[in-house]
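In: Just a sequence and a predicted model for now, questions to come.
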Amino acid sequence: MYAPDYDGLIIRSGTKVTADVINAAKNLKIIGRAGTGVDNVDVETSTRNGIIVMNTPNGNTISAAELTCAMIMCLARQIPQGVASMRAGNWERKKFMGMELFGKVLGIVGLGRIGKEVAIRMQSFGMKISVTVIEISVTVIEISITVTEISVTVIEISITVIEIDVTVIEISVTVTEISITVIEISITVIEIDVTVIEISITVIEISVAVTEISVAVIEISVAVSLLNDETFAKCKKGVKVINCARGGIIDEEALLRALESGQCGGAGLDVFEEEPPKNLSLVKHPNVVSCPHLGASTHEAQKRCGKDIATQIVDMVTGKSLVGVINAHAVSHAMAPETKPWIQLGEALGLVAKACTGQGNGKINVQVTTQGVPVLLEIDGAVFGKVVPLKGNLLIYKSAQNPHNLASVVGVLASAGILIESFNVSAVLDGEQWNIMSIAALLVDLNPLRPHVKEVTQLAI
């Protein structure tokens, strides 16, 4: 996959967005996953590169819940085993004795969107619902903060400002001597290093004891093993387990041991630690019903997820909302109002640097700060009498101190049908000065200006 020019990617589960893809995509701003799981996206690299990762948390809720309910029915009545036996030409009514769901306890681990839908549907079968809450706490042991000093230098500079009034018929030039103060401020960003030492996960039982649960449904996506040898030993003998949430929540080796010993009476698995699974011991077990991750594989869910991710991206771009953002903790600072002036300043610096590339043998120095909006203070030591707002279309050129040069530039713009909105000129250094014009549109070609100026560039902010 190669996406250097794209601003956004919309993917499904089959596309892998690796660190190499992300680092090569220099313009990438958002990765939209049409679905819930983002295991196929390198979220850490995306966050480090300032890229938003977004999924569709609601798109497949109904489909996943219905598959979970189907798994419960299949385990209770051994429907897949009966189908396989019939296809083999057998008639084994006594072998596939099932159980009723009425009056049985359904334990749901994680009562989120899908868990709630499962509970609603299975209550109609007369099942009693038990809910398990997962508490995840993070203990931060070490935080180191480094703050560098802020230095302020005040320099008194006496400069000459040339005010020029341009009309169609005449050009008037006024030279005024003034004295201004330039304040240079150097700030180093605070560096914060946080080391997370311990993550603890607590399982809290609500409603009924685990020994009363006949069917346990996992509906929480956490990257830890919740069902292992210890938890299986506490369960009611013959408990049936369904996992349609995420692979790795159930210790597969422990599950196999529980199935072999009879502690677990059956398992319905739509997800695995490794997909597709290389070890087929569980898949081939006679008391296991397995599917190749079909939770969201319905026409309705796929259509809904595709529509949702497109809508969410449009809402984000238009500033309406941020829904389904996986790395919201990282991008929230970038969206904060107090951060926006600094983001604009960074963008302006980048655009000015890009525009000046190749000018003056690549050694042009500019001083930019922010005053609500980014403003330009000086170029190559030549200070502007008034700060120049870095916004709109700007024509920047260097020329000798000669009013005729300005007339020539105005003539070129007039020939191209481009209006001048504002004009700023710097102090004169060695008989030369920098000129910045805010213009209605950028010139298609700068070559007509080159005979009249020494250096010229333009940019749009």
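Out: In hand now; what should we look at?

In: When you work out contacts or count neighbours from here on, use the C-alpha atoms and nothing else.
Out: OK.

In: Going by neighbour count, list what's buried in the longest strand seen in the chain.
Out: Using DSSP state E to define each element, the chain has its longest strand at strand 128-146. Buried residues in strand 128-146, defined by neighbour count with 16 or more other C-alpha atoms under 10 Å: Lys128, Ile129, Ser130, Val131, Thr132, Val133, Ile134.

In: mind checking how far the most centrally placed residue in the chain is from His333?
Out: Central residue of the chain (C-alpha atoms, centre = their mean): Ile52, 1.4 Å from the mean position. Using C-alpha to C-alpha, to the nearest Å, Ile52 is found at 12 Å from His333.

In: alright, now check it against this:
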Amino acid sequence: MKILANDGLDQSGIEALTEKGFEVITTKVPQEFLADFINDQQVRTLLVRSATEVRKELIDACPCLEIIGRGGVGMDNIDVDYARSKNIHVINTPAASSASVAELVFAHLFSGARFLQDSNRRMPLIGNSAFNQLKKEYAGGIELRDKTIGIIGMGRIGQEVARIALGLGMRVVAADNNIGKATIKVKFYNNQFINVDIDTEPLEDVLKHADFITLHVPAQKDGCMIGAAEIAKMKDGVAIINCSRGGVVHEKDLIKALDSGKVSFAGLDVFDNEPTPGKDILDHTKISLTPHTGASTLEAQDRIGLSLAEQICSILQVY
């Protein structure tokens, strides 16, 4: 039983599947040759991340496919409904990377709050000749404690963000059309914990009251979720973090707001034109940047591999 992990798979997942008798192929097959490879090798399971697209044409061309798996949360690169209409199982790993993405949100928040995205660029260039100048420029940092974070999308990742924020002493407000209340369990090192109930609010209220906005929503079919009109409703000096999907935040409107000072800084892990983000985004001194690495931690990849292996074995009844 052959499995093609076209965008790679953690060793833990490979070992778990191999032990059950599967042959795991990790060769990266270009998109244009994928159908021929799957048919020639009689691949029954195709595993992807965000790089490989599994559209209707590929599904129709590969009648041997029984399972399509996404190592991660979002499945906008897979025609999920169509695949399921063809009796193909479509699986993903929604819980495996939540903590890693949430921690990256705060990496961007801390970076922007203390100008790290800019000082890390300039210190190697002029740190030995203009040290005092830079010290003065970066003297206006802010703390996260006692500030309000607005979470748009209170799914697994949004709730992880809330958990970290509460632990930092932040006020949490949230918007989600599908979730009315979330109970956040905040754990401490000595096995103690507290439960905090968060009632979601209308998006407009969250935009109005938050010092920081972080988005955890799927790709938007009808345009962006945050554009000029939404930014206008935010506090002056707000910060915006997007570790969800490119296009959720209108990049040109964001740049205008950064240039005007309406938005103090931004953190972006995802972009409109991946894998070739715009130069205006990449060069902006008020944007903390990462190349879509929200789930790219050793721990998350280990959990993703094991989760996919467990689901595949369950579906194919291999025990």
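Out: Arrived safely, thanks for sending. All values derive from a computational prediction rather than experimental measurement.

In: mind listing what the alignment partner in structure 2 of the residue nearest to the centre of structure 1 touches?
Out: Matched by TM-score structural alignment, Ile52 of structure 1 corresponds to His89 in structure 2. Listed by C-alpha atoms under 8 Å, 6 or more residues apart in numbering, the contact partners of His89 of structure 2 are Glu66, Ile67, Ile68, Ala83.

In: Quick check: the aligned residue for the first one in structure 1?
Out: Following TM-score structural alignment, the counterpart assigned to Glu66 of structure 2 within structure 1 is Lys29.

In: Near its match, how many other residues are there?
Out: Around Lys29 of structure 1 there are 17 other residues, counting by other C-alpha atoms under 10 Å.

In: Could you measure from it over to Asn23 of structure 1?
Out: 12 Å.

In: Next: Lys234 of structure 1.
Out: With C-alpha to C-alpha as the criterion, Lys234 of structure 1 and Asn23 of structure 1 are 47 Å apart.

In: Go through the helix ranked longest in structure 2 and flag the buried ones.
Out: Of all segments of type helix in structure 2, defined using DSSP state H, the longest is helix 298-315. Buried residues in helix 298-315 of structure 2, counting neighbours by 16+ other C-alpha under 10 Å, are found at 300-312.

In: I'd like to know which of the residues you listed is nearest to Leu268 of structure 2.
Out: Ala300 (19.6 Å; C-alpha to C-alpha).

In: Tell me who's in contact with that closest one.
Out: By C-alpha under 8 Å, 6+ apart, the neighbours of Ala300 of structure 2 are Ala96, Ser97, Ala99, Ser100.

In: Show me what the longest strand of structure 1 packs onto, helices and strands only.
Out: In this structure, strand 128-146 of structure 1 packs against strand 105-109, strand 191-206, with contacts taken as 3 or more C-alpha pairs under 8 Å, 6 or more residues apart in numbering; DSSP states H and E.

In: what range in structure 2 matches the first one?
Out: Mapped onto structure 2 using TM-score structural alignment, strand 105-109 of structure 1 covers residues 148-152.

In: Can you give the contact residues for the matching stretch?
Out: 158, 161-162, 165, 170-176, 203, 206-207, 209-217.

In: check the fit of it onto structure 1 and give the mean distance.
Out: Stretch 148-152 of structure 2 differs from its equivalent in structure 1 by a mean of 0.6 Å after superposition (mean C-alpha distance after the TM-score superposition for structure 1).

In: Please, which helix or strand holds the closest residue to Ile91 of structure 2 other than its chain neighbours?
Out: What sits nearest to Ile91 of structure 2 in space, not counting adjacent residues and going by C-alpha to C-alpha, 6 or more residues apart in numbering, is Gly69, at 4.7 Å. Gly69 of structure 2 belongs to strand 67-70 when elements are defined using DSSP states H and E.

In: C-terminal to that strand, what's the next element?
Out: Moving toward the C-terminus from strand 67-70 of structure 2, the next helix or strand (DSSP H and E) is helix 80-85.

In: That next one vs structure 1, average distance?
Out: Compared with structure 1 after fitting, helix 80-85 of structure 2 deviates on average by 3.8 Å (mean C-alpha distance after the TM-score superposition for structure 1).

In: Lys234 and Asn23 of structure 1: who's more crowded?
Out: Asn23 (15 against 12).

In: Distance check, the match of Ile52 of structure 1 against Gln220 of structure 2.
Out: For His89 of structure 2 relative to Gln220 of structure 2 (C-alpha to C-alpha), the value is 24 Å.

In: what do you get for Ala113 of structure 2?
Out: According to C-alpha to C-alpha, Ala113 of structure 2 stands 28 Å off from Gln220 of structure 2.

In: So for the two, which residue has more residues nearby?
Out: Neighbours per residue, other C-alpha under 10 Å: of Ala113 of structure 2 and Gln220, the larger number sits with Ala113, 19 against 14.

In: give the contact list for the more buried one.
Out: Gly141, Ile142, Glu143, Leu144, Phe265.

In: Please narrow the contacts of Ala300 of structure 2 to those residing in helices.
Out: Going by DSSP H, the helices hold Ala99, Ser100 from the contacts of Ala300 of structure 2.

In: can you give me the strands for the stretch 351-461 of structure 1?
Out: Secondary structure of the stretch 351-461 of structure 1 by DSSP state E, counting those that start in this stretch: the strands cover 366-371, 373-379, 382-389, 393-400, 420-425, 432-439, 455-460.

In: Where does the third one end up in structure 2?
Out: Following TM-score structural alignment, the aligned partner range for strand 382-389 of structure 1 in structure 2 is empty.

In: and that strand, what does it pack onto?
Out: Strand 382-389 of structure 1 packs on strand 151-166, strand 373-379, strand 420-425, strand 432-439, going by 3+ C-alpha pairs under 8 Å, 6+ apart.
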